[in-house]
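S.K.: I'll drop the sequence and a predicted model, then ask my questions.
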Amino acid sequence: MNYEIIHKPSYSFLKVKLSPGQTIKAESGAMVYMTPGIDVETKMGSGFLSAISRRFFGGESFFFNVFKASVTGGEIGLAPELPGDVVGIDLTDTGLIVESGAYLASDETISIKPMFGGIRSFFGGEGIFLLEAFGNGKLFLNAYGGIIPIDVQGSYTIDTGHIVAFDKSLQYKIAKAGGSWKSTFFGGEGLVMEFTGHGRVLIQTRVPSGFLSWLTALLPN
């Protein structure tokens, strides 16, 4: 698979060239275009109950679209819903935990399944339901805004709304920002993830709920 990410980092767009017989799996609705020579098949995620939990609690769709190149090969263009960056990650057996909504596409050798990451914050609507990505191959993630890698060596606290993905080697717990509901109500903060151990976290520089709050305040009553 050959790919190119253009218009980084604000309006990233993923172009994938597939040789005959090659496939790529993408989030439903991510396809912008495909050339002749590409066949598409819609598949349900890993298990019906898992798909339902992902649809109603994880923010992802029921289905993936699998694009396969015929004998002539072809090209497909993919884009996320929100403006921001896209990154390609070489995934290994160690796996990666991905925030719901950050998954864009992957090799078909990559398995995606939902996992429970905690409760959904009712302060600002940050979702902290997580997906587990495992297998060997290329994984493409998207974010709202830019993507910043953080090397955790010991401990680190990050607002849940800014989480994109993190290594499975990290331990984490979900807590109230500031350690009390007082800071949550009056300080404008919500929930955080407290990481410990050694590994990498990818964060996004903006939060969709923050933009929505800003936009809502401008609308007439």
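M.R.: In hand now; what should we look at?
S.K.: when you work out contacts or count neighbours from here on, use the C-alpha atoms and nothing else.
M.R.: Fine.
S.K.: pull the longest helix from the protein.
M.R.: helix 208-218 (DSSP state H).
S.K.: what ranges do the helices span in the protein?
M.R.: With helices called from DSSP H, the chain shows them at 48-53, 181-186, 208-218.
S.K.: just give the closest residue to residue 66, not the sequence neighbours.
M.R.: Closest residue in space to residue 66, ignoring its immediate chain neighbours: residue 25 at 4.4 Å, by CA to CA, 6 or more residues apart in numbering.
S.K.: from residue 73, how far off is the one you found?
M.R.: With the distance defined as CA to CA, to the nearest Å, residue 25 ends up 16 Å from residue 73.
S.K.: of those two, who's got more company?
M.R.: Neighbour tally, residue 25 and residue 73, criterion other CA atoms under 10 Å: the higher count belongs to residue 25, 23 against 17.
S.K.: and here's the other structure:
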Amino acid sequence: MNLDVKGKPAFAHVHVTIEPGESFVAESDAMSSMSTQLDMTAELNGGFFNAILKKIFGGETLFVNRFTNNTSEPLTLTITQPTPGDMEVKELNGESFCLQQGAYIASTPDVKLGVKFAGFGSWIGGEGLFKLMVSGHGKVIFGAFGGLIEREVSGEFIVDTSHLVGYEPGMKLKPQLSGGIFSSFFSGEGFVTRVEGSGKIFIQTRSMSGMTSWVNKNL
């Protein structure tokens, strides 16, 4: 199976080439086009109770679509996301990776998607009380609002509220004021997230909360 990301960074989409006998799983609103010979079936996102948990706490759709190639030739599928921005393909080889709520878009069938408690520090820092955890073997597609910045962290790093998209499970998130009390609240920065540990993180250049605040202020 081949995944090719096009349109980066503002209007990213992924062209998926599905070989005969292969399947691909995507969020219920992620498909923008596909070959007519592909078989598409809707199913609950990991069983009834797991689907409910992912819907409520992970910001994911209740149902996912499974695309299966039952022909003898390669077929194509194009995957996109609701908001303008970047998309990334990450390959998992038995490890896990954490994603912010709503970041997951699609994956190969052997990738498992779960919801885990992220801690009150993550919630205070604007990253949500729960996190999505992808694990297993295969490829996963996740998206962002705006561009995606990949950064290797060794020690500590500061990320603004709701800009952290993905990070490795061993890393810790700690909320803190961006500066002193006066500077934090009058600079417009408020709380930020201190990422501690060693590993790779993905940061989005825009945030929905920032866009909402700007729109409300200018309406």
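M.R.: Now that the structure is in, tell me what you want to look at. Predicted model only: the values in this text are computed from it and were never measured.
S.K.: so what number do they get for TM-score?
M.R.: The TM-score (TM-score structural alignment, normalised by the length of structure 2) is 0.88; 217 aligned residues with a CA RMSD of 2.4 Å.
S.K.: and the helices of structure 1: which comes nearest residue 155 of structure 1?
M.R.: Relative to residue 155 of structure 1, the nearest member of those by CA to CA is helix 181-186, separated by 21.1 Å.
S.K.: give me the buried positions along that closest one.
M.R.: residue 184 (16 or more other CA atoms under 10 Å).
S.K.: ok, residues contacting it?
M.R.: When contacts are defined by CA atoms under 8 Å, 6 or more residues apart in numbering, helix 181-186 of structure 1 is touched by residues 123, 176-178, 189-191.
S.K.: spatially nearest residue to residue 129 of structure 2 (excluding sequence neighbours)?
M.R.: Using CA to CA, 6+ apart, the nearest residue to residue 129 of structure 2 is residue 123, at 4.5 Å.
S.K.: before we move on, the earlier item: out of the contacts of helix 181-186 of structure 1, the closest to residue 213 of structure 1 would be?
M.R.: Proximity of the contacts of helix 181-186 of structure 1 to residue 213 of structure 1 (CA to CA) peaks at residue 123, which lies at 11.1 Å.
S.K.: tell me how many other residues surround that closest one.
M.R.: Applying other CA under 10 Å, we find 13 residues neighbouring residue 123 of structure 1.
S.K.: residue contacts, it?
M.R.: When the contact criterion is CA under 8 Å, 6+ apart, the partners of residue 123 of structure 1 are 184, 189-190.
S.K.: need the residues you listed in a markdown table (columns: distance to residue 102 of structure 1).
M.R.: Conversion of those to a markdown table gives the following (distance: CA to CA, whole Å):
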| residue | distance to residue 102 of structure 1 |
| --- | --- |
| 184 | 25 |
| 189 | 22 |
| 190 | 20 |
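S.K.: against residue 34 of structure 2, how distant is the nearest residue to residue 5 of structure 2 once chain neighbours are set aside?
M.R.: Among residues not flanking residue 5 of structure 2 along the chain, residue 14 sits closest, at 4.4 Å (CA to CA, 6+ apart). Counting by CA to CA, the gap between residue 14 of structure 2 and residue 34 of structure 2 amounts to 12 Å.
S.K.: what do you get for residue 149 of structure 2?
M.R.: 29 Å.
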